[in-house]
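Novice: Okay, sequence plus prediction incoming.
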Amino acid sequence: MNTLAIDTSTRTLSLALAIDGKCVSYRNFVLNRRMADAIVPHITAFLRRRGLGLDDIGAVVAGRGPGSFTSLRVGVATVKGLCFGRDIPVAGIPSPDAVAAAVAATLGKTDPKLCVISDARRGLLYAATYRIEEGRPLAAGSCQLLPWKELRRQLTKPVVFAGDGVTLHREDIVKAFGPDAALTDPKFVTPQARYLLPAGLAAIKDGRAADAATLEPLYLYAEDCQVRP
C-alpha cells in the first residue's frame, strides 16, 4: 500500500511516502507563496518522482497541528479532498509527535523527558511533553497553549527541549535547565512528515484510522482567534 504523509502546521510543507510500510521518499518545502496555491502542485510533483499519482495513494497520515491556522485549514481541506470518494483511510497525528519521534530516533532508547515547543505568537507557546521509552516517544499529556513562565513551573530536570520555540527561548532554557537541554539540530525544529509515518501506519494497521470526514485540525486558540504566522 502507498501511504502519503503530510504536515502543514508551519510555513514548511512536509511530505513523505511509504510503500508497504517503509518510507521511500520525503521532501520539505519552505513556501514563499500561499499554501493553498502550492500544496497540490507540490504533492503531485512529489508523487510523480516515484511514478505515482493521487489515485495510487491507499492511505494518508496527516499532521493535525497545532500551528498556523491558515496552513492547517488548507492541509486538512486538501487531505479531505484527496480522500473523499476514494474511501481512503486517514490517520490524524498531532504535529509535535513528529518532532518527538525525530528526537527519539536520534537520542537513543531511554532519555530524559522531552518537551516540544513552538511559537504560538502573542507571547505564548504550544507545548507537548513526552517520555522516551525503547526509542519511541510516549505523550505525557495533551498539547498545551501557555506562556514560558507557566511551562517552566510545570517541568523538572532532567528535560530536553525541541521545536522552533527553542530558538525563541534558548536563553531561558539554558538558564533553567542547563546548556544541554536545548536541542538545535534542524530536524528537531519543524515537524517532518516522515516522522509521522510510524504512528500513522500503526494507527491504520490497528484500525484506529478514520475517514476524512472526521479529520479536524488541532486548534488550541479559540476558533475565532486570528493569529497569523
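Specialist: Cool, got the structure. Numbering: from 1, shown residues only.

Novice: going forward, measure contacts and count neighbours with C-alpha atoms only.
Specialist: Will do.

Novice: Tell me the buried residues in stretch 197-206?
Specialist: Judged by neighbour count (16 or more other C-alpha atoms under 10 Å), stretch 197-206 contains these buried residues: Leu197, Pro198, Ala199, Gly200, Leu201, Ala203, Ile204.

Novice: Over to stretch 137-147?
Specialist: Buried residues in stretch 137-147, counting neighbours by 16+ other C-alpha under 10 Å, are found at Pro137, Leu138, Ala139, Cys143, Gln144, Leu145, Pro147.

Novice: Put this next to the previous one:
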Amino acid sequence: MAKILQIETATAICSVAVSVNGETISFKEEQGQNLHAANLTLFIDEAVKAAGLNYQELDAIAVSKGPGSYTGLRIGVSTAKGLCYALDKPLIAIETLEMMAAGFLSESPGYSGLICPMIDARRMEVYTAVFDSSLNLLLLTEAKIIDETSFNALLSQQTIIFLGDGAAKCAEVLTHPNAQFDAANFNSATYMSRLANEAFSNRNFEDVAYFEPFYLKDFVVTQPKKQQAQR
C-alpha cells in the first residue's frame, strides 16, 4: 500500500496531496502570487494530518519537476528533497505537463483527441508538449512562441484540447475549428496520484542528492520596474 505525499508548485498554484495506491485521500491547495515559500510546509502538514497519517508512515515524496516557474519549482523541489533526507524516503519526480494531461483525461475519460498542456512563460511563449489520449508523448516538451500557424499540421487532422494557464492567452490566435480550450485547473497535486503510484511500483526514484528541477530555460534576473525608472 503506497502512501505518497505529492507537491505541485510549477505555477501560481500551491498544491499538496496525499495518495494511497494511486487514489487521492487528502489535498490542500490555493492560487495566488508568492504563496509557495510561506504556505507550502503548512499545506503539507495539513494534508498529511487530514489523511490520518504521520510523516514516517509515508512511503515516498513526489514532486512536480517542471517545466514552470523557476522560483516555484525551486521551492517545491527543495522542500521535497528536504523531506526525503529527513524521513529517509525515496523521491519521485513527475513531469508537470504530463501530470496536467493526466488530470484532463481523468476528468474526461471518453476523450479521444490530443491534449496540449500549456504553462505561461512570457508574452506569447509557453512551455508545452502534445500527448495523445493514452498519454503517449507526440511533441516533445519545449518553450514555444505561439502564433496563428502553431499546431496547424496536427489541428488539420484532429481535435486538440489546450489547457493550463498558458492556454488562455493563446485562444485569440489559435482559431482553427479543431482547437478547443479547457479553463479548469490541472496544476493540482491531486492529478499526480496515478503517475506517482506507477513510478513507485516501478521503483522509478530520483537521486535525492543530484536531482534538479526541469527548468527548460535558464533563469534570467530582471530589474524591478521601479529601479529601471530611477536610472
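Specialist: Cool, got the structure. What you are looking at is a predicted structure, and each value in this text was computed from that prediction instead of being measured.

Novice: TM between them?
Specialist: In this superposition the chains share a TM-score of 0.85, using TM-score structural alignment, normalised by the length of structure 1; 219 aligned residues with a C-alpha RMSD of 2.2 Å.

Novice: Now do the residue nearest the centre of structure 1 against Lys149 of structure 1, distance only.
Specialist: The centroid of structure 1 falls nearest to Ser95 when counting by C-alpha atoms, centre = their mean (2.2 Å). Distance, Ser95 of structure 1 to Lys149 of structure 1, by C-alpha to C-alpha, to the nearest Å: 23 Å.

Novice: cool, Tyr195 of structure 1 as well?
Specialist: From Tyr195 of structure 1 to Lys149 of structure 1 the distance is 29 Å (C-alpha to C-alpha).

Novice: More neighbours: those two, which one.
Specialist: Neighbour count, other C-alpha atoms under 10 Å: between Tyr195 of structure 1 and Lys149, Tyr195 has more, with 24 against 10.

Novice: how far apart are the longest helix along structure 2 and its match in structure 1?
Specialist: Criterion DSSP state H: the longest helix present in structure 2 is helix 70-87. Helix 70-87 of structure 2 differs from its equivalent in structure 1 by a mean of 0.8 Å after superposition (mean C-alpha distance after the TM-score superposition for structure 1).

Novice: Contacts for that helix, please.
Specialist: Residues outside helix 70-87 of structure 2 that contact it (C-alpha atoms under 8 Å, 6 or more residues apart in numbering) are 7-12, 36-37, 40-41, 55-56, 60-67, 89-91, 208, 212-213, 215, 219.

Novice: Stretch 200-213 of structure 1 now?
Specialist: With contact meaning C-alpha under 8 Å, 6+ apart, stretch 200-213 of structure 1 is reached by 21, 61-62, 79-80, 83-84, 87-93.

Novice: show me what contacts Ile25 of structure 2?
Specialist: By C-alpha under 8 Å, 6+ apart, the contact set of Ile25 of structure 2 is Ala17, Val18, Ser19, Ala51.

Novice: Determine the three-state secondary structure at the residue of structure 1 positioned farthest from its centre.
Specialist: Distance from the centre of structure 1 peaks at Lys175, with 27.4 Å (C-alpha atoms, centre = their mean). When states are read from DSSP: H, G, I helix; E, B strand; the rest coil, the local structure at Lys175 of structure 1 comes out as helix.

Novice: And it, how far from Ala182 of structure 1?
Specialist: Distance of Lys175 of structure 1 to Ala182 of structure 1, computed by C-alpha to C-alpha: 10 Å.

Novice: ok, average deviation of the helix or strand containing Val16 of structure 2 from structure 1?
Specialist: Element membership of Val16 of structure 2 [criterion: DSSP states H and E] is strand 13-20. Compared with structure 1 after fitting, strand 13-20 of structure 2 deviates on average by 1.2 Å (mean C-alpha distance after the TM-score superposition for structure 1).

Novice: I appreciate the help and will end here.
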